[in-house]
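Peer 1: Next one to model:
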Amino acid sequence: MTLSFSSSTALITGASSGLGAEFARVLAGRGADLVLVARRRERMDALADAVRRAHGVHVRVHTADLSDPSSWDGVKAYTDAEGLSISTLINNAGFATYGPLVEARARRTDDQVQVNVAALTALTRLYLPDLVARGGGALVNVASTAAFQPVPSMAVYGATKAYVKSFTAALAWETRGSGLRVTALCPGATKTEFFDVVGTEDAKVGNYETPEQVVATAMRALDSRRTPPVVVSGANNRLGAFVGRLAPLRLSLPLTASLMGR
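Peer 2: Here you go, the predicted model:
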């Protein structure tokens, strides 16, 4: 079954490029009006124009820096002021840093936790009543294959994504029977700007997937009769996640550290 999003509105964070932009194109192709949220206005405006021309849907753009806690209520205030009822939420915004924590910049570390964990949690809490009331939509929280084991050299990132995976799986249970489809999407290395922000490809494990492949994985999960609470994109990544679940820390930590180039 292909899930229709016509006559609904989807809000996507981190929507200026990468997975966020691909979610925008795919959901618009299924009939959803969109609210795009990110820091880079020009990129969102260009994407919004392209999506409107291609699919004839309404697209609104809201600029927000999700590392700033005041922006979270600001996003909700914007959609309320526009009279929008959000039935699908894609929490895609997030970033990583690389290197030992002892060398990390405090502000950058704090911002990573704010965006990856606190903003995602706040926006989910703010919109969940609408999502459940509407039913038939989706909540997709973008986690990572880093969620399945501790990740030396990306300790904060791995921990934030483990939180996202656990948080989302619990929400999938809490909202069962509501008609809302809830999943934590766990991609591996993906051809986006992710590693440009990280500053090195030493953090890359395995082969790249494209944003199109990763979002297709998410959509297949949403289309399934029983949406899995956690979905991993890519066969090799699924194998790695399975091993990460089972391997004791005394084995997984040195192996992961080696893969991370440390």
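
Peer 1: Please count neighbours and contacts with C-alpha atoms only from this point.
Peer 2: OK.

Peer 1: what about the helices in the stretch 101-250 of the chain?
Peer 2: Secondary structure of the stretch 101-250 of the chain (DSSP state H, counting those that start in this stretch): helices at 106-113, 120-134, 155-174, 194-198, 211-223, 235-246, 249-259.

Peer 1: Report the buried residues of the first one.
Peer 2: Right, helix 106-113. 111, 112, 113 (16 or more other CA atoms under 10 Å).

Peer 1: quick one: the second one and residue 97, what's the gap?
Peer 2: The reference is to residue 112. Distance, residue 112 to residue 97, by CA to CA, to the nearest Å: 8 Å.

Peer 1: between those two, what contacts are shared?
Peer 2: Contact with both residue 112 and residue 97 is made by residues residue 157, according to CA atoms under 8 Å, 6 or more residues apart in numbering.

Peer 1: if we can go back for a sec, and the helices of the stretch 101-250 of the chain: which comes nearest residue 187?
Peer 2: For these, the distance to residue 187 is smallest for helix 211-223, at 6.4 Å, taking CA to CA.

Peer 1: Packing partners of that closest one?
Peer 2: Here helix 211-223 is seen to pack against helix 18-29, strand 181-186, strand 230-232 when contacts are counted using 3 or more CA pairs under 8 Å, 6 or more residues apart in numbering; DSSP states H and E.

Peer 1: between these, which gets nearest to residue 215?
Peer 2: Taking CA to CA, helix 18-29 is the member of the helices and strands packed on helix 211-223 nearest to residue 215, at 6.4 Å.

Peer 1: Would you agree residue 36 falls within a helix?
Peer 2: No: membership of residue 36 in a helix is not supported by DSSP: H, G, I helix; E, B strand; the rest coil, which gives strand.

Peer 1: wait, it sits on residue 60?
Peer 2: Yes: using CA atoms under 8 Å, residue 36 makes contact with residue 60 at a distance of 6.2 Å.

Peer 1: Report the set of residues contacting both of these two.
Peer 2: By the contact definition CA under 8 Å, 6+ apart, residue 36 and residue 60 are jointly contacted by residue 48.

Peer 1: compare with the first, here's sequence two:
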Amino acid sequence: MLKILSEQFYREPKTPGSTGRAKRTHTALVTGVSNGIGMEFTKILAQNNYNLVLIDRDREKIELLKDDLKSNHSVRTTFLIEDLTEAETPSRIYTVLAAQNIEIDILINNAGIGAFGKFSETDWRHEANILKLNIIALTHLTKLFMKGMIERKYGKILNIASIGAFQAVPLQSVYSASKAYVLSFTEAIANELEGTGVTVTALCPGPTATGFHDAANENGKRRYIPKKMPTAKEVALHGYNAMMKGKHVSIHGIMNTILISISRLFPRKLLADLARKKMEGHLKDF
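Peer 2: As a prediction, this is how the structure comes out:
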């Protein structure tokens, strides 16, 4: 069996007059589940008895995840092998699920990629995919599934941003800019949705021990190697609890929270200079 996480799960308080029995089992859709934070989200949701719709393009890893969930949980799971960098994919996912009468109560936009290096030297095709995945697909999926949540007067959306969303990050220019979009977009629609029963949360982790850093550069020349990172399980549980509480923004890690709060007192150019020095210290040749 899966090892139970040490931190307790947050559970929503019952509404007045509630018996605690749901009319139906809620369903959660998670993107980017083949490893890291996304995979940990699936385990947390399964442990909390949510049916799952899991989206990823890595068929081999999806098969391994399928076997794990089948062995350890009894929730209904739908796997869709899809590439979210393709413009029509979000609409296709929505149509397929609607045809099966699957309603999404929780949407976790976890899928994302990054790139490291000077913008003048990095590969444009990879950076275009960053924009398609981190911004376009996230926004489109939110648009599609939010409407049903509003009609049912219940829903939770979790968008994965980053502590890099709060400032310019040289050598991660496109990635950090994409996460700044995610943060701003999430805060805006969270405000719009107040009183509807639907909440939207931006999770802002720092560097995390996942497969993200291995995939950040497809050219294989350089990689980003942070020295000390929290586990994907820790970040996912933090994000799950923040989402269930309906927080608009949640920064993972006490030090990250303190540093971001303090950083607002300093000139943005100084912050960019400091970020570049830190990034240069982490960029190493293979």
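
Peer 1: one step back: could you save the helices of the stretch 101-250 of the first structure as JSON lines and add columns showing distance to residue 180 of the first structure?
Peer 2: Formatted as JSON lines, the helices of the stretch 101-250 of the first structure follow (distance: least, CA to CA, whole Å):
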{"stretch": "helix 106-113", "distance to residue 180 of the first structure": "27"}
{"stretch": "helix 120-134", "distance to residue 180 of the first structure": "6"}
{"stretch": "helix 155-174", "distance to residue 180 of the first structure": "8"}
{"stretch": "helix 194-198", "distance to residue 180 of the first structure": "29"}
{"stretch": "helix 211-223", "distance to residue 180 of the first structure": "10"}
{"stretch": "helix 235-246", "distance to residue 180 of the first structure": "25"}
{"stretch": "helix 249-259", "distance to residue 180 of the first structure": "35"}
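
Peer 1: Which one of those helices lies nearest to residue 85 of the first structure?
Peer 2: Closest among these, using CA to CA: helix 120-134, at 6.7 Å.

Peer 1: which residues touch the closest one?
Peer 2: The contact list for helix 120-134 of the first structure, computed with CA under 8 Å, 6+ apart, reads 72-73, 76, 85-89, 91, 93, 137-139, 141, 175, 178-180.

Peer 1: Residue 36 and residue 60 of the first structure: who's more crowded?
Peer 2: residue 36 (27 against 16; other CA atoms under 10 Å).

Peer 1: Leaving out chain neighbours, which residue sits closest to that one?
Peer 2: Nearest in space to residue 36 of the first structure, with sequence neighbours left out and distances taken as CA to CA, 6 or more residues apart in numbering, is residue 61 at 4.8 Å.

Peer 1: Alignment lookup: that neighbour to the second structure.
Peer 2: When the structures are aligned by TM-score structural alignment, the residue of the second structure matched to residue 61 of the first structure is residue 79.

Peer 1: how far apart are the helix or strand that match falls within and its match in the first structure?
Peer 2: Assignment of secondary structure by DSSP states H and E places residue 79 of the second structure within strand 77-81. Between strand 77-81 of the second structure and its aligned partner residues in the first structure, the average distance after superposition works out to 0.5 Å, using mean CA distance after the TM-score superposition for the first structure.

Peer 1: What residues of that strand count as buried?
Peer 2: Applying 16+ other CA under 10 Å to strand 77-81 of the second structure flags 77, 79, 80 as buried.

Peer 1: quick one, what contacts the equivalent of residue 197 of the first structure over in the second structure?
Peer 2: For residue 197 of the first structure, the equivalent position in the second structure is taken to be residue 215, counting by TM-score structural alignment. Contacts were defined as CA under 8 Å, 6+ apart; by that measure residue 215 of the second structure touches 113, 114.

Peer 1: what about residue 215 of the second structure, distance to residue 95 of the second structure?
Peer 2: Remark: distance between residue 215 of the second structure and residue 95 of the second structure (CA to CA) = 30 Å.

Peer 1: repeat for residue 166 of the second structure
Peer 2: Spatial separation of residue 166 of the second structure from residue 95 of the second structure under the definition CA to CA is 35 Å.

Peer 1: Could you check which of those two is surrounded by more residues?
Peer 2: Per other CA under 10 Å, whichever of residue 166 of the second structure and residue 95 has more neighbours is residue 166, with 19 against 13.

Peer 1: what's the nearest residue to that one if we skip its chain neighbours?
Peer 2: Of all residues apart from its sequence neighbours, residue 180 sits closest to residue 166 of the second structure (CA to CA, 6+ apart), at 6.4 Å.

Peer 1: Tell me how many other residues surround the alignment partner in the first structure of that neighbour.
Peer 2: Counting by TM-score structural alignment, residue 180 of the second structure lines up with residue 162 in the first structure. Each residue near residue 162 of the first structure was counted by other CA under 10 Å, and the total is 21.

Peer 1: tell me the contacts of the aligned partner of residue 135 of the second structure in the first structure?
Peer 2: In the superposition onto the first structure, residue 135 of the second structure corresponds to residue 117 when matched by TM-score structural alignment. Taking CA under 8 Å, 6+ apart, we find residue 117 of the first structure in contact with 160, 161, 163, 164.

Peer 1: Out of the residues you listed, the closest to residue 18 of the first structure would be?
Peer 2: Once CA to CA is applied, the member of these that ends up nearest residue 18 of the first structure is residue 161, at 17.7 Å.

Peer 1: How about the contacts made by that closest one?
Peer 2: 116, 117, 143, 144, 146, 147.

Peer 1: among these, which two are most distant?
Peer 2: By the measure CA to CA, 117 and 146 form the most distant pair in the contacts of residue 161 of the first structure, at 14.2 Å.

Peer 1: do you know how far the spatially closest residue to residue 200 of the first structure that is not a sequence neighbour is from residue 196 of the first structure?
Peer 2: The spatially closest residue to residue 200 of the first structure, leaving aside those adjacent along the chain, is residue 98, at 7.7 Å (CA to CA, 6+ apart). Using CA to CA, residue 98 of the first structure is found at 11 Å from residue 196 of the first structure.
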